[in-house]
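1. sharing a model prediction with you, sequence too.
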Amino acid sequence: MSRVSQAQALENRRRAVTSASKLFRERGVNGISVADLMKSIGLTTGGFYKQFPSKEALVAEAAQAAFGDLDVLLAGFDADHGDHDTARAALVDFYLSAEHRDQPGTGCPTAGFAGDMAREPTAGDVRETYAAGVQDFAAWMSTDANGGLPVVATLVGAILLARATAGTELSEKILESTHKALTASQNPEPES
């Protein structure tokens, strides 16, 4: 049996993290086994333990990678929309869309990892990685002294509820009414 080159080992690790990032957001951390993860990228379970000390270590890396992808997405919104206020408004439009609701594997990690972070007793690294990502997202969404946290909490809550009720009229209503409420709060009517 031939040994894997260092370059191939790094590529295998990258593929495992990328796949885990998507699958954990899509199915939850406990919804995907190490064996299933490795099978999804064409490697053996033994290969996993050559790369990662534990599944929890992979969860931390996968969350960090997912938040890195979110950073790239947010930078793209800034680049595509000229000014930050317009970029934030466009992000709200996307976040509260059926497309985002229906594709959790490539969606926001704040929502994608929320259930696992709330349910599972996780070591500090995983929770710290998640908390840092949430704070960075909130800072990007910030328009006032609250630092964007109320908007992020509203977005995440809405997308989680919309996903939980997908296929019903309520799901659409959650997306539409939350969008309307956030848009109104960001563009209040002038007082007479």
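-> Thanks, I have it. Numbering: from 1, shown residues only.

2. all contacts plus neighbour counts: C-alpha atoms, from now on.
-> OK.

3. could you pull out the helices for the protein?
-> Secondary structure of the chain (DSSP state H): helices at 6-27, 34-40, 45-51, 55-81, 84-95, 98-102, 109-112, 114-119, 124-141, 149-164, 169-186.

4. possible to save these as a markdown table with mean neighbour count?
-> Formatted as a markdown table, the helices of the chain follow (neighbours: other Cα atoms under 10 Å):
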| stretch | mean neighbour count |
| --- | --- |
| helix 6-27 | 19 |
| helix 34-40 | 17 |
| helix 45-51 | 14 |
| helix 55-81 | 18 |
| helix 84-95 | 17 |
| helix 98-102 | 17 |
| helix 109-112 | 25 |
| helix 114-119 | 14 |
| helix 124-141 | 18 |
| helix 149-164 | 19 |
| helix 169-186 | 16 |
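
5. which residues does stretch 88-104 contact?
-> For stretch 88-104, the external contacting residues (Cα atoms under 8 Å, 6 or more residues apart in numbering) are 22, 25-26, 74, 77, 81, 107, 112, 141, 155, 158-159, 162-163, 166, 172, 175-176, 178-179, 183.

6. and with 7 Å instead?
-> Arg25, Glu26, Gly107, Gly112, Met141, Ile159, Ala162, Arg163, Leu175, His179 (Cα atoms under 7 Å, 6 or more residues apart in numbering).

7. which residue is the nearest non-sequential neighbour of the first one?
-> Nearest residue to Arg25, sequence neighbours excluded (Cα to Cα, 6 or more residues apart in numbering): Gly112, at 4.2 Å.

8. ok, structure two:
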Amino acid sequence: MTTPSKKEQTHERILRSAARAIRREGYQGVSVADIMKDAGLTHGGFYAHFSSREALLAEALEAAAAETTQTLEDAIHKAGPDEGLEALLNAYLSDAHAKHVERGCALAALGSETRRQSSEVRSVTTQHVRRMLDLLESQLPSGDRAQRQEQAQAALSTLVGALILSRAVNDARLAQAFRTAAKRAIHDRND
């Protein structure tokens, strides 16, 4: 295994800062200068790493999506046999995930803004949605593929919607109720 170069390490640091920033502030809520400052760099070094702000957003979104997928895959792998779906639901609908938007699912943090982004950003979003659907589908009971695909689509819609609503309200009990109801709905549909 090769050690990443200084430039690669810096690039990764910028991506981590950007991935946190876009989930926390939205696509329009952050500037290149803010991201570079957060990464401990000057604005002038940006173009040594990215051709444009759009390129940074797309790559940062990809990094954020990979982080979410890895977190869910780790939860599934730690679960016992036939407990993968439960582990995925617990991880996605956890208090920590709801409270820390900057480390959470980009779909829930940025979904409504994404339609106004470049085709590059939307393509990354589409790829992430497909990976999430595949991950969910892999945890559903066996049966007809078309049925599992539809169940995965309903489950992903429910998960993302519950997280968005949970973060939107300022009532902790109502926020938890959304996440609990989502979990129950997914379980009921897949029993």
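-> Received, thanks. The shown structure was predicted, so the numbers you read here are calculated from the model rather than taken from an experiment.

9. what's the TM-score once they're superposed?
-> Scored by TM-score structural alignment, normalised by the length of structure 2, the superposition of the two chains gives a TM-score of 0.85; 179 aligned residues with a Cα RMSD of 1.8 Å.

10. returning to that earlier point: aligned to the residue nearest to Arg25 of structure 1, what sits in structure 2?
-> Matched to structure 2 by TM-score structural alignment, Gly112 of structure 1 sits across from Ala109.

11. ok, its match touching Ala21?
-> No: using Cα atoms under 7 Å as the test, Ala109 of structure 2 is too far from Ala21 to be in contact (10.8 Å).

12. which residue range of structure 2 does stretch 62-75 of structure 1 align onto?
-> Going by TM-score structural alignment: stretch 62-75 of structure 1 matches residues 60-73.

13. what's the average distance of the matching stretch to structure 1?
-> Between stretch 60-73 of structure 2 and its aligned stretch in structure 1, the superposed structures give an average distance of 1.8 Å (mean Cα distance after the TM-score superposition for structure 1).

14. residues contacting the residue positioned nearest the centre of structure 1?
-> Centroid check for structure 1 by Cα atoms, centre = their mean gives Pro109 as the closest residue, at 1.1 Å. Counting by Cα under 7 Å, 6+ apart, Pro109 of structure 1 touches Arg25, Ala63, Ala66, Phe67.

15. now do Ile159 of structure 1
-> Leu96, Arg101 are the contacts of Ile159 of structure 1 under Cα under 7 Å, 6+ apart.

16. for Leu56 of structure 2, same thing?
-> Leu56 of structure 2 sits in contact with Phe50, where contact means Cα under 7 Å, 6+ apart.

17. at 8 Å what do you get?
-> Leu56 of structure 2 neighbours (Cα under 8 Å, 6+ apart): Leu15, Ala18, Phe50.

18. and the second one, what's its match in structure 1?
-> Read it as Ala18 of structure 2. Correspondence of Ala18 of structure 2 to structure 1, assessed by TM-score structural alignment: Ala20.

19. separation between its match and Arg127 of structure 1?
-> 17 Å (Cα to Cα, to the nearest Å).

20. swap in Val59 of structure 1?
-> 10 Å.

21. thinking again about what came up before, which of the contacts of Leu56 of structure 2 are conserved in structure 1?
-> With the contact criterion set to both residues aligned by TM-score structural alignment, their matches' Cα atoms under 8 Å, the contacts of Leu56 of structure 2 that also touch in structure 1 are Leu15, Ala18, Phe50.

22. with adjacent residues omitted, what lies nearest to the first one?
-> On the basis of Cα to Cα, 6+ apart, the spatially nearest residue to Leu15 of structure 2 that is not a chain neighbour turns out to be Ala60, at 5.2 Å.

23. is that neighbour in contact with Arg23, as I believe?
-> No: with contact defined as Cα atoms under 8 Å, Ala60 of structure 2 does not reach Arg23; the gap is 9.7 Å.

24. what's the matching range in structure 2 for stretch 87-102 of structure 1?
-> Counting by TM-score structural alignment, stretch 87-102 of structure 1 corresponds to 84-99 in structure 2.

25. distance between the ends of that stretch?
-> One end of stretch 84-99 of structure 2 to the other measures 23 Å (Cα to Cα).

26. for stretch 135-151 of structure 1, same thing?
-> 12 Å.
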